[in-house]
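Colleague: Take a look and give me a structure for this.
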Amino acid sequence: MDYGSAITQNLLTTNNVWMMLATALVFIMHLGFAGVEAGFGQAKNTVNILFKNTVTPIIGIVSYALIGFFLMYPGFDVPGWFGFDGAGWSMFWFNPGDADITAGYADAGYTYWTDFLFQAMFAATAATIVSGAIAERVKLWAYLTFTVVFVGLVYPLIGSWKWGGGALDAMGFYDFAGSTLVHSVGGWGALAGVIMVGPRIGKYVNGKTIEKPGSSVPLAVIGVFLLWLGWFGFNGGSVLSADPGLVSLVLVTTSLGACAGGLGGFLTAYLTFKRLDLGMVLNGILAGLVGITAGADVISPIFALTIGFIAGILVVLSAILLDKLKLDDVVGAVSVHLTCGVWGTLAVGLFSNNPDHTFLTQLIGVLICGAVAFISALIIFYVLKVTIGIRVSEEHERSGLDSHEHGIRGYTIVYDE
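Modeller: From the prediction side, this is the model:
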């Protein structure tokens, strides 16, 4: 018996099973995003929000399959800024039997197909971030068109610079599971959308911010806990193997970051607003998760608490600043994913146990990725604005998008006569 071959096959199977489980956990995050957005959004727009969150992973995965995967992992011969694996595209769509799943793909860690699906879930997540920020007033077709371009082109191009072996990777930039490459890229897209679409009618009146109560606090809470659950796959799967020691450490730092973020949001909101603000605790949890994502495998538990707690503080301050600037973000996506994504990436340069990770390199990577993501998103939204339009009519916004766009309501009480 060839024990070496048996061990290799067993290791491949074990790693692959874990990666598939992680993929499923990341997939369930889309239900979490749907719950958060629908819960924080107004009842009259519930169906519209759920429709977007249902179609987003569909479009995201297909767009990524058509071009994104091959743009993101081109196999740079020399690290650079652009590459495309045309041979891989042909194999994926027409000759799947050519994908060698046993003889060294990912160092025999998992199969080619598992790799694609895991990465596709990440791509769709970047688009979902934008959805929550511009909810309740964006045209559905404009949002869906944005998603196709952003997930198919912008996100994978930026991701290739680090995860595909491009120029940022050669520079030494580090982003373990995507505080910048997923979250802040999505956050920059969300910020561009908020600027271009404008605030909801009646949100800012005479210098005051008018609260618009969400439809379901319980649904928002369920959504956040689903996201926290999914993050075990998001970060744990990013180990790219079932290595017991490293996966366990990543899950510990991920959980500690989430807990500390919730505490930071809780205390900062209490000191600022003089109330026990559940929304800020929920966003604090997400802020901590986003913050720890860049360095979950190279940060010790004590620093995971530090990063998460600071992220919880920042998410509250960021939300306050956005309102002062009259930038209307329905779910706090910019504050959670952009502000805390940037913080988490920079924190690697401060707290990583790897001396090669420097603050300056992290800062350069953040600036490059941010500039490209933000400018690209602005251009996409501008083109959509001057062509098909990006905002619904005032009448539709005031009465709710559910009735006008979908013909049904999310919450209906039927009385028997």
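
Colleague: from here on, contacts and neighbour counts on C-alpha atoms
Modeller: Noted.

Colleague: who's in contact with the host helix or strand of residue 320?
Modeller: Taking DSSP states H and E as the criterion, the element that holds residue 320 is helix 301-324. Counting by CA atoms under 8 Å, 6 or more residues apart in numbering, helix 301-324 makes contact with 209, 252-254, 256-266, 268-269, 280, 283-285, 287-289, 291-292, 296, 328-329, 332, 335-336, 339-340, 343-344, 347, 351, all of which sit outside it.

Colleague: To compare against the first, here's the next sequence to fold:
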Amino acid sequence: MDISTLASGLDTIWVVLTAAMILLMEGGFALLEAGFVRQKNAVSIIMKVFVDITFGALVFYFIGFAFMYGKDFAGLIGTSGFMMGGDLTHIKLSISNDTYWLFQCAFVIAVISIVSGAVAERINFRAYILYTIAMTGLIYPVAGHWVWSVGGWLGSLGMIDFAGSAVIHALGGASALAAAIFIGPRIGKFSENGTPNIVPPSNLPLASVGAFILWFGWFGFNSGSTLSATNGSIGHIAVTTMLAAASGGASCILFTMFRYRKADPPMVINGSLAGLVGITAGCAFVSDIVAIVIGAICGIAMVFATEFLESKRVDDPVGAFAVHGVSGSIGALALGLFAKPELTEGIGQGYSGLFYGGGWSLLGVQALGLIIVIVWGFGMTWIAFKLINLFIPARVSRDEELVGLDVGTHGVPAYSQDDDFIELTKLKKS
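Modeller: The predicted structure follows:
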């Protein structure tokens, strides 16, 4: 066996394993969101995650991958690769196209899961299925093509987004915001004068376990984006990922102790996730100290963003926009400031941040790309829900929301004794 064959085999194992780590993050999303919402809606969260995995994977196989990584048309969209067929010779990697699809499939499932939490406890399940098809088949793949595909117009301008602070998180956060605004707040979340009411999470230990699973999966998310087991930057990527997450959580602990006189558990959970989101774009291209700075900024910004949304009567039960939209934006822009030349040598010339002598060019491209991705995600999600709402109500009925989606939509509570379930079944049949 020659060296190139061995390297290709190692790369394949690495990418498949990291793809599996990213897919495990769906368990993290499920536990995190189930813990943040009320007990009567825990099953509905789990079902939406299953929609993400099942419909998301199938739609991405049939059309999404082609639109994202197919042969480029005018820098805007891919035109080959439907069901992994057609001309994909422009994809030049040491791994097979099937392996590459699996890794990218894990990414697209993560994107739609961001939106899931923002519309928790009041979205119509059938409408969510249709939106999942729109996101995984068109909205995310087109934005991804612009930045990551061969010939994509934003990538050609020089935009960097190593593992997706903009393409995945800012896009997902903007889409989550549009969905939350369109569907409206939960019943009772805001009083008549606009004051937000506290809706206590049902299970914070469960949510924290979900966050730890997401944290674990993020090492696959970021380090796996090298697409190579022999890439020398894997260790550095893992270190910056760890430091940013720790910094996001630590800054949130200290800031909430100062602001609220106590460390706020849901905020701290989201603070660590915000740090992870923020470092995703530049994990390979910034120093350890910069990773700590990015994480700290994201952790604090997430708190302000959460408070701002509530002041505007926008109900985001799990903080999807504050964690993903805001922190993803910070991470994408931070690259324009802190990209270190010696760390970006492998991706071409001229990739230096403002603070490393690169001038304003990279920051400008990052800002332009970020704005385009956010506008695309928000606008297309709004249009998608407008169209869906013409045929299926995007929101459940008032009675169904008050009873809870677990029983109202899926016919089973998350937590029940056998006798309780028997009585519930009788009630449904009567």
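
Colleague: still on that earlier bit, what span of structure 2 lines up against the helix holding residue 320 of structure 1?
Modeller: In the comparison with structure 2, helix 301-324 of structure 1 aligns to the range 288-311 (TM-score structural alignment).

Colleague: Report whether residue 415 of structure 2 is found in a helix, as I expect.
Modeller: No - assigned with DSSP: H, G, I helix; E, B strand; the rest coil, residue 415 of structure 2 falls outside any helix and is coil.

Colleague: what lines up against it once you look at structure 1?
Modeller: For residue 415 of structure 2, the aligned position in structure 1 is residue 411, judged by TM-score structural alignment.

Colleague: excluding its backbone neighbours, what's nearest that match?
Modeller: Nearest-residue entry for residue 411 of structure 1: residue 43, 7.0 Å, with adjacent residues in sequence omitted and distances by CA to CA, 6 or more residues apart in numbering.

Colleague: and the aligned residue in structure 2 for that neighbour, how many neighbours?
Modeller: With TM-score structural alignment as the criterion, residue 43 of structure 1 lines up with residue 39 in structure 2. By the criterion of other CA atoms under 10 Å, residue 39 of structure 2 has 17 neighbours.

Colleague: from memory residue 39 of structure 2 sits against residue 202, does it?
Modeller: Yes - using CA atoms under 8 Å as the test, residue 39 of structure 2 is close enough to residue 202 to be in contact (5.4 Å).

Colleague: can you pull out the strands in structure 2?
Modeller: Secondary structure of structure 2 (DSSP state E): strands located at 72-73, 77-78.

Colleague: can you put those strands in CSV and add mean neighbour count and distance to residue 102 of structure 2?
Modeller: Conversion of the strands of structure 2 to CSV gives the following (neighbours: other CA atoms under 10 Å; distance: least, CA to CA, whole Å):
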stretch, mean neighbour count, distance to residue 102 of structure 2
strand 72-73, 18, 21
strand 77-78, 26, 18
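
Colleague: any chance of those in JSON lines, with distance to residue 219 of structure 2 too?
Modeller: Listed next are the strands of structure 2 as JSON lines, based on distance: least, CA to CA, whole Å:
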{"stretch": "strand 72-73", "distance to residue 219 of structure 2": "30"}
{"stretch": "strand 77-78", "distance to residue 219 of structure 2": "29"}
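
Colleague: right, so of those, which gets closest to residue 51 of structure 2?
Modeller: strand 77-78 (24.9 Å; CA to CA).

Colleague: so the closest one matches what in structure 1?
Modeller: Per TM-score structural alignment, the counterpart of strand 77-78 of structure 2 in structure 1 is residues 82-83.

Colleague: show me the contacts for residue 14 of structure 1.
Modeller: With contacts defined as CA under 8 Å, 6+ apart, the neighbours of residue 14 of structure 1 are residue 242.

Colleague: Map it across to structure 2 for me.
Modeller: Aligned against structure 2 by TM-score structural alignment, residue 14 of structure 1 finds its counterpart in residue 10.

Colleague: what about residue 160 of structure 2, neighbour count?
Modeller: By other CA under 10 Å, the residues close to residue 160 of structure 2 number 29.

Colleague: From residue 406 of structure 1, how far out is the aligned partner of it in structure 1?
Modeller: Following TM-score structural alignment, the counterpart assigned to residue 160 of structure 2 within structure 1 is residue 174. Noted for residue 174 of structure 1: a distance of 43 Å to residue 406 of structure 1, by CA to CA, to the nearest Å.

Colleague: Then residue 219 of structure 1?
Modeller: Taking CA to CA as the criterion, residue 219 of structure 1 is separated from residue 406 of structure 1 by 21 Å.

Colleague: can you check residue 176 of structure 1 too?
Modeller: Applying CA to CA, one obtains 40 Å for the distance of residue 176 of structure 1 from residue 406 of structure 1.

Colleague: Neighbour count for the two, which is higher?
Modeller: In terms of neighbours (other CA under 10 Å), residue 176 is the more surrounded of residue 176 of structure 1 and residue 406; the figures are 22 against 12.

Colleague: who touches the nearest residue to that one once chain neighbours are set aside in this structure?
Modeller: Computed as CA to CA, 6+ apart, the closest residue to residue 176 of structure 1 that is not its neighbour in sequence is residue 294, at 4.7 Å. Residue 294 of structure 1 makes contacts with 174-180, 341, 344-345, 348, as judged by CA under 8 Å, 6+ apart.

Colleague: can you pull out the helices in the stretch 101-250 of structure 1?
Modeller: Per DSSP state H, counting those that start in this stretch, the stretch 101-250 of structure 1 carries helices over the ranges 112-133, 140-149, 155-160, 167-171, 185-197, 217-236, 244-273.

Colleague: can you check the stretch 251-400 of structure 2 too?
Modeller: Ranges of helices in the stretch 251-400 of structure 2, per DSSP H, counting those that start in this stretch, are 265-279, 288-311, 320, 327-338, 361-391, 398-403.

Colleague: Which one of those lies nearest to residue 130 of structure 2?
Modeller: With respect to residue 130 of structure 2, and counting by CA to CA, the nearest of the helices of the stretch 251-400 of structure 2 is helix 361-391 at 7.2 Å.

Colleague: Report how many residues lie close to residue 189 of structure 2.
Modeller: With neighbours defined by other CA under 10 Å, the count for residue 189 of structure 2 comes to 18.

Colleague: Alignment lookup: it to structure 1.
Modeller: Under the alignment (TM-score structural alignment), residue 189 of structure 2 pairs with residue 203 of structure 1.

Colleague: quick one: that match and residue 211 of structure 1, what's the gap?
Modeller: Taking CA to CA as the measure, residue 203 of structure 1 and residue 211 of structure 1 are separated by 7 Å.

Colleague: Please apply the same query to residue 46 of structure 1.
Modeller: Note on residue 46 of structure 1: its distance to residue 211 of structure 1, by CA to CA, is 17 Å.
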